[in-house]
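S.K.: Just the structure for this:
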Amino acid sequence: MFTLRALLADRRLELRLLVEGRPGALDEEVLWPHNTELPDPSPYVRARELVLTNGLWLDRTEPASFVAGVVRAGGAGIVFGLRTQTPHTPPELVAACTEADLPLAEISVRVPFTALTRAAAAIYTEQRQDALLGMVRRGDALAAAISHGAGASGVLKVLRHDHDLPLAVVDRMGRPLASTGVDLTAEQRAAVADALARRPPPLEVELDGSVSAAMFPVGAVGDFDATLLCLRPAADLGPGERDALDQAARFLSLEVAKRQAVQAIEQRFASELLDMILSGAQRAAEVPERLRAFGVDPGGSLAVCAVAFADPDTPTLPGLAEAVGEFLLAENTAVVVAGGSQDVVAVLAWQRPERELRELATRLVDAVEARFPGHHPVLGLGEPAADATALRRPLVSAREACRVLVRRGGPGVAVFGELGTHRLLLGLHEPETLRGFADSVLGPLREHDLRRGGQLVVTLRTFLDHDGQWAATAAALFVHVNTLRNRLSKVTELTGRDVTRTEDRVDLYLALAADAFQR
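M.R.: Below is the predicted model:
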């Protein structure tokens, strides 16, 4: 940083300080020297420029007026160039600068202003060179930290080597990825997550009303997934500190992208495991090996749970799968977690009593609710499986229990057999039986829809979802009531079941439920 004190330290310039100015003025950044002989330099001098003058304006204006113009422009100070005609700095100029708390120095007759300008350029060049060398050195250190697997903590360690700053890395879910010199509270992390959710994110965030922190967003794939946080206001950071933080944020983007890639692969493998389990005998041989890949013993007792939010209109929030996995791993439980559009499923090794499984599930729901304030999670439990070959039924049971809890809005945890729903009866039958029943009832409707481009199945499902109310169903389908009546008459004709009779309506509803149950 180019300062007036740095110029004064250069003996070649033969500068002599006459007025020090306000406290700290000599150490403030100077933008550049500005040579002027105008009586009022304020229209042309930029803020933080150092005014160089020989006093040729002295016959046209008073020194106090000239100094007032420099102050008005925000000048960093004045250097008065002595000449043969003016071998001493005018006392009036010294008095005016003293009154205005503006630094004033005089330069020897033997030294031209160009020497001062060259000295300023040399200081800038040296400092810029030092900054570039520092950036290259820091870049090498950051690259080494990332490549050696030091992660976000390694990046902060490199930063702290050059700058003693309180730092933290927080992701968009409010999770701490690393920190040094600071310990953020849950409320402060939530404030950071809220700030990251804005578009674009702010450059500064108020953590708790009294602490301001500068934000340096960390992007991965076209979005901001985390932020490098410095617990100082952005205005208090020097250019070197800002450059270092910006550079570190870019390296952190590599780390976040790597983490996302690993998580995406794990999620794909976990989702494939659920497909293997649901496929039954077709892919049963693949299940044990996939469980072993996640550290879960396929030969031991296993449990399955499904987690979602009680509001059926709330999709599975980003980060729910990670929250479930982090909780269970913190409980020293080997687990596979797969996130879907409607729920998150966990398959975990379980050798303890079922009572303790229920207690674990309750703590999991509490932990998820704390992570996602304002949302009410529910959890469906399947009956424990003796080993990997018996996972299909617990998986289906857990997901169905979760779906029932979502529709009912709670309670937080339930086992499928406790729910007293028709889905329990459906769950007692083999998939082939359910598929045969659904096909026998709905097959003619599907065939008609496929051949005629109709919507009989959709119409039937919508009619039953609206409790058989004609007007509400027609409005939901955007059709006239007479059109709805014609469609449902066709349903009666093709299935032999009248939608106005309770017994037939039960058959149709169970056929739709059985069709959805096996998917």
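S.K.: Please count neighbours and contacts with C-alpha atoms only from this point.
M.R.: Will do.
S.K.: My read is that residue 227 contacts residue 174, right?
M.R.: No. Judged on Cα atoms under 8 Å, residue 227 makes no contact with residue 174 at a distance of 9.9 Å.
S.K.: Those two: which is more packed in?
M.R.: Neighbour totals were compared for residue 227 and residue 174, and residue 227 leads with 27 against 21 (other Cα atoms under 10 Å).
S.K.: In contact with the spatially most central residue of the chain: list those residues for me.
M.R.: Centroid-nearest residue in the chain, with Cα atoms, centre = their mean: residue 172, separated by 2.0 Å. For residue 172, the contact set (Cα atoms under 8 Å, 6 or more residues apart in numbering) comprises 192, 193, 194, 196, 197, 224, 225, 226, 227.
S.K.: in the strand or helix carrying the fourth one, what's buried?
M.R.: Right, residue 196. Take DSSP states H and E as the rule and residue 196 turns out to sit in helix 186-197. Within helix 186-197, the residues that count as buried by 16 or more other Cα atoms under 10 Å are 188, 189, 190, 191, 192, 193, 195, 196.
S.K.: Next, the second sequence, to be compared with the first:
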Amino acid sequence: MRLRELLDTPMPGLELLTGPDVLLEREISWVATTDLLDPGRYLNGGELVLTGLIWRREPRDSERFARAVAEAGGAAIAAGDASGAPIPRDLIQACRTHRTPLFRVPTELAFATLTEHLARQLSAERAADIGSVLERHGRLASASAAGTALAPILELLAQDVGMPCWVLTPAARPVAASHEPMPPTEAEAMVREVLRAGQLPARIRRRSVFAISSGSPLTDWYLVFDGDHKRWDPRRQALASKAAAVLAIERERLAARREPLRLLGAELVHLVAEDGGVADIAARADLVGVGPDTEVQAMALAGPGGQSAAILRALLEEVTQRTPRNGEQTAPAEAAQPPLPLPEQRRAAEHRSASDPDFPIAEFDDHAVALVPNPPPDVTDRIRDLLTSMAPGLGRERLAIGVGSRRAESLRATVDEARHALRIGRARNDQVSVIGHEELASHVLLLSGLPEDVRAAYCDRLLGPLRTYDALHRSDLEATLETFLACSTSWTRCAEQMHVHVNTLRYRIARIEELTGRSLADLETQVDLFLALRLR
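M.R.: Take a look at the predicted model:
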């Protein structure tokens, strides 16, 4: 029951003395009658505090009483003097100061009558709430038995908070929605800001975002509402937070249903990677949808916080469930089906998300490996594009992926290729590296096989003098060298790219040659220094 309803009830003479309209939306949890000067210790929050003003001895007592009620979370104060005297102005002012609505109870309205009426109203509402909870439990149980309860949860949540809500992935893919889907461009822009925000819940543009946490920003889902959560009443804020927790539990329930298949997939990948027996591999491959003629591609990922397998699984789900955008090829027009009504569209999309087969994925010491049956032809580019948009979620961490070639005849070969490509990615300094099998002929593959101490010594021997000089003189000789080699030692292009005069560039290169004792006109020197820069 809200405070506003007190003015609509047949309570003769009850009068609101102070309290703006927004405060009248407060919920009343119960009624508390008191004549204590400081009743705070006996309040739990949300009470309508009835008082006969016996506690008031002097004007400053009003400030203490109103402050105690406000700090304890009381919804409002209803005061009345048995003599019929007006409510003291100091109490009105104190309630105004502490943003606590104040009602005047006339002498003809007994406190007992007001208390009895409110008790009946609140009891009726709680009984209705229990019935509603039972009804909702039944609906959710039915939905869970049928497959997934995400859509029903969002629909019930939208009814309670009075606004639409959505569940999105870090790649802005819609998982479930209570209303019309969010426009893709809007969802993508919002999720990019969410990944940068770090702390959730947060207001992003005109919406509020709560985390459905899974352990990593790259695998979390996001519960999105219209409006600013900081302006909601405490009940609505608590409901949104609880809803995010319930959705996280539902997500774990869906994952648990896949666990037996995931264990088989992990066993298959381990057997392939460790050169297991042909019969053992074939038995498990068939169970997870990898037949003898299935074209398979392998991926290896090294990510932060022991989340490599979870991140790899999330990325594969994104690239295989990605919906076509404007300009991309879709199904032929003659194969199109009449559109489903919106509720059926939401449930069909969610069912696909929950029921698609899992990819065989296994966790190793510092990386994870997945087998991708019948992969999309541009899977490497798709992964690269996704990680570019999701990179803010990494913070300062790094992530590398290696992709093997598409092979039907040798699972072991494609896993080896993916792992070799991963080594190349990890040898680079980029925050995100996605390396395809076509890059296995690169010199970086050779460098990635060197022991770390050898790499460090080689790099320090060639670049150490430049770094020392840069530190002492606040110069940028190392950066100049890198740009000069990247421009194939073209003086003009390098000077233009660095926005310096060619004579300035010539002076810097001369200083580099002096410090390293090497001539940059020599091809062997160029190769040595180029490799040292790549080893940083």
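S.K.: before we move on, back to that, residues in contact with the nearest residue to the residue nearest to the centre of the first structure once chain neighbours are set aside?
M.R.: The spatial neighbour of residue 172 of the first structure that comes closest, neighbours along the chain excluded (Cα to Cα, 6 or more residues apart in numbering), is residue 193 at 4.8 Å. By Cα under 8 Å, 6+ apart, the residues touching residue 193 of the first structure are 170, 171, 172, 173, 174.
S.K.: so which strand or helix has the fourth one?
M.R.: Right, residue 173 of the first structure. Using DSSP H and E, residue 173 of the first structure falls within no helix or strand.
S.K.: how far away is the closest residue to it other than its chain neighbours from residue 445 of the first structure?
M.R.: The shortest distance from residue 173 of the first structure to any non-neighbouring residue, by Cα to Cα, 6+ apart, is to residue 193 (5.7 Å). Going from residue 193 of the first structure to residue 445 of the first structure by Cα to Cα, to the nearest Å gives 49 Å.
S.K.: who's in contact with the residue at the greatest distance from the centre of the second structure?
M.R.: For the second structure, the largest distance from the centre (Cα atoms, centre = their mean) belongs to residue 83, which lies 60.2 Å off. Counting by Cα under 8 Å, 6+ apart, residue 83 of the second structure makes contact with residue 107.
S.K.: three-state assignment of it?
M.R.: At residue 83 of the second structure the chain is in coil, as set by DSSP: H, G, I helix; E, B strand; the rest coil.
S.K.: And residue 182 of the first structure, by the same measure?
M.R.: Residue 182 of the first structure falls in the coil class when you classify it by three-state DSSP.
S.K.: what sits against the nearest residue to it once chain neighbours are set aside?
M.R.: Excluding its sequence neighbours, the residue lying closest to residue 182 of the first structure (Cα to Cα, 6+ apart) is residue 166, at 5.5 Å. Contact analysis of residue 166 of the first structure by Cα under 8 Å, 6+ apart lists 179, 180, 181, 182, 230, 231, 232.
S.K.: Check the residues you listed against residue 19 of the first structure and report the nearest one.
M.R.: residue 232 (32.9 Å; Cα to Cα).
S.K.: The stretch 101-250 of the second structure: helices as residue ranges?
M.R.: Ranges of helices within the stretch 101-250 of the second structure are 111-146, 150-161, 184-197, 234-273, based on DSSP state H, counting those that start in this stretch.
S.K.: Go through these and pick out the most buried.
M.R.: Ranked by mean neighbour count, these are led by helix 150-161 with a mean of 19 (mean count of other Cα atoms under 10 Å).
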